[in-house]
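Undergrad: coords please:
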Amino acid sequence: MNQTSDFLEMKVPAKPEYVGVVRLTISGIANRLGYTYDDIEDIKIAVAEACTNVVNHAYRDGDGQMTIGCGVYQDRLEIMVADRGKSFSVDEIQGSLGPVSADKPISQLKEGGLGLFLIDTLMDKVEISNAAGVIIIMTKFLHRGEVEQNVGRISATFSDRQ
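TA: Here you go, the predicted model:
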């Protein structure tokens, strides 16, 4: 069954002190659904990265809010982090993201590259839109015994950079 059983939404100030609140809330939802400890840790890190991106880049005056939506499905969790702040050019971001390799120190990564790389590595599917602000949708499948293979990496926006 692919219908959403529940949808939760939070609106919080885009300030560093609220990133932990969002992270803890999403962690609680994932725990309730039966995700493994490792998957919950991955979800927490990805959500914190997405929220931190909003805090650091979306609002220059520091006065904005982020919306976090959480779709709970039988087989997956879809987490949306959205802002209505400064938007980025998808083409620009594509050009600024390079492959992350073990032989390059983290300090040499282009700005923004590590956060998106990390989110993409930790989640099963990642979609980004900048139609109105920036929206990132991260999906983590619930593996109840079965193994999902190659569910899809950053799709839509970054599909040609796989």
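
Undergrad: can we go C-alpha only for contacts and neighbour counts from here?
TA: OK.

Undergrad: for this structure, which segments count as helices?
TA: Under the criterion DSSP state H, helices of the chain are mapped to 19-33, 37-53, 90-96, 113-122.

Undergrad: which other residues reach stretch 102-116?
TA: Residues outside stretch 102-116 that contact it (CA atoms under 8 Å, 6 or more residues apart in numbering) are 49, 50, 53, 96, 97, 98, 100.

Undergrad: please read the previous query as pertaining to stretch 47-60.
TA: Under CA under 8 Å, 6+ apart, the answer for stretch 47-60 is 14-16, 19-20, 22-23, 26, 62, 66, 79, 81-87, 115, 119, 133, 136.

Undergrad: here's the other one to compare against:
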Amino acid sequence: MSQPYDYIEMKIPAKPEYVGVIRLTASGIAGRMGFSYDEIEDLKIAVSEACTNAAQHAYKSQEKGEVSIGYSLYKDRLEIIVADRGTSFDLQELRKKIGPYDQEKESIEYMREGGLGLYLIETLMDEVEFHHNEGVTVLMTKYLEGEKVESGAKTISP
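TA: Down below sits the predicted model:
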């Protein structure tokens, strides 16, 4: 794997009111890299969902905590890491609860806030990894040219 040509790291208090700072940072970095307006909006939503989840769920029993956000800038992609050292969660159990929105079963106006967080992250980013040991780490990747195509893959057209 190639080395990033720039790395930016921030730490914020685990409070929802600081998520806007992270959204602005992600927007600035992505704009500088050449992402489109729609891709920047997707990045902002995904990173804010990851930070909001960490702020709301990681440090339930503690007053203080922090969320670390790292941006690795490559020539072809942006990798964003959001990590906390708070309470972890059962990813498989959580995956059972997320999925496509079903209009027939639930009106969107009554969905609880943050209920689509992990689903949105996985939908809006090209690659997503969750690690949960001492806290939760979310690694999100967005490619400049859209979804990554496997290198050396055979083409369909002649």
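
Undergrad: what's the closest of the helices of structure 1 to residue 10 of structure 1?
TA: helix 19-33 (8.2 Å; CA to CA).

Undergrad: now that closest one: how far from the chain's centre is it?
TA: 13 Å (CA atoms, centre = their mean, to the nearest Å).

Undergrad: ChimeraX command to pick out the buried ones of the contacts of stretch 102-116 of structure 1?
TA: To isolate the buried ones among the contacts of stretch 102-116 of structure 1 in ChimeraX, judged by 16 or more other CA atoms under 10 Å, type:
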select :49,50,53,97,100
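
Undergrad: now, which of the contacts of stretch 102-116 of structure 1 sits nearest residue 3 of structure 1?
TA: residue 50 (25.1 Å).

Undergrad: do you know how far the closest one is from residue 5 of structure 1?
TA: 24 Å (CA to CA, to the nearest Å).

Undergrad: same question for residue 100 of structure 1.
TA: Residue 100 of structure 1 is 37 Å from residue 5 of structure 1, where distance means CA to CA.

Undergrad: now swap in residue 72 of structure 1 and tell me
TA: 6 Å.

Undergrad: residue 63 of structure 1 now?
TA: Where residue 5 of structure 1 is concerned, residue 63 of structure 1 sits at a distance of 33 Å (CA to CA).

Undergrad: what does residue 97 of structure 1 give?
TA: 36 Å.

Undergrad: residue 40 of structure 1 now?
TA: Taking CA to CA, one finds residue 40 of structure 1 at 20 Å from residue 5 of structure 1.

Undergrad: show me which of the two is the more surrounded one.
TA: residue 40 (19 against 10; other CA atoms under 10 Å).

Undergrad: which residues are in contact with that one?
TA: 27, 30, 31.

Undergrad: buried only: go through those for me.
TA: Applying 16+ other CA under 10 Å to the contacts of residue 40 of structure 1 flags 27, 30 as buried.
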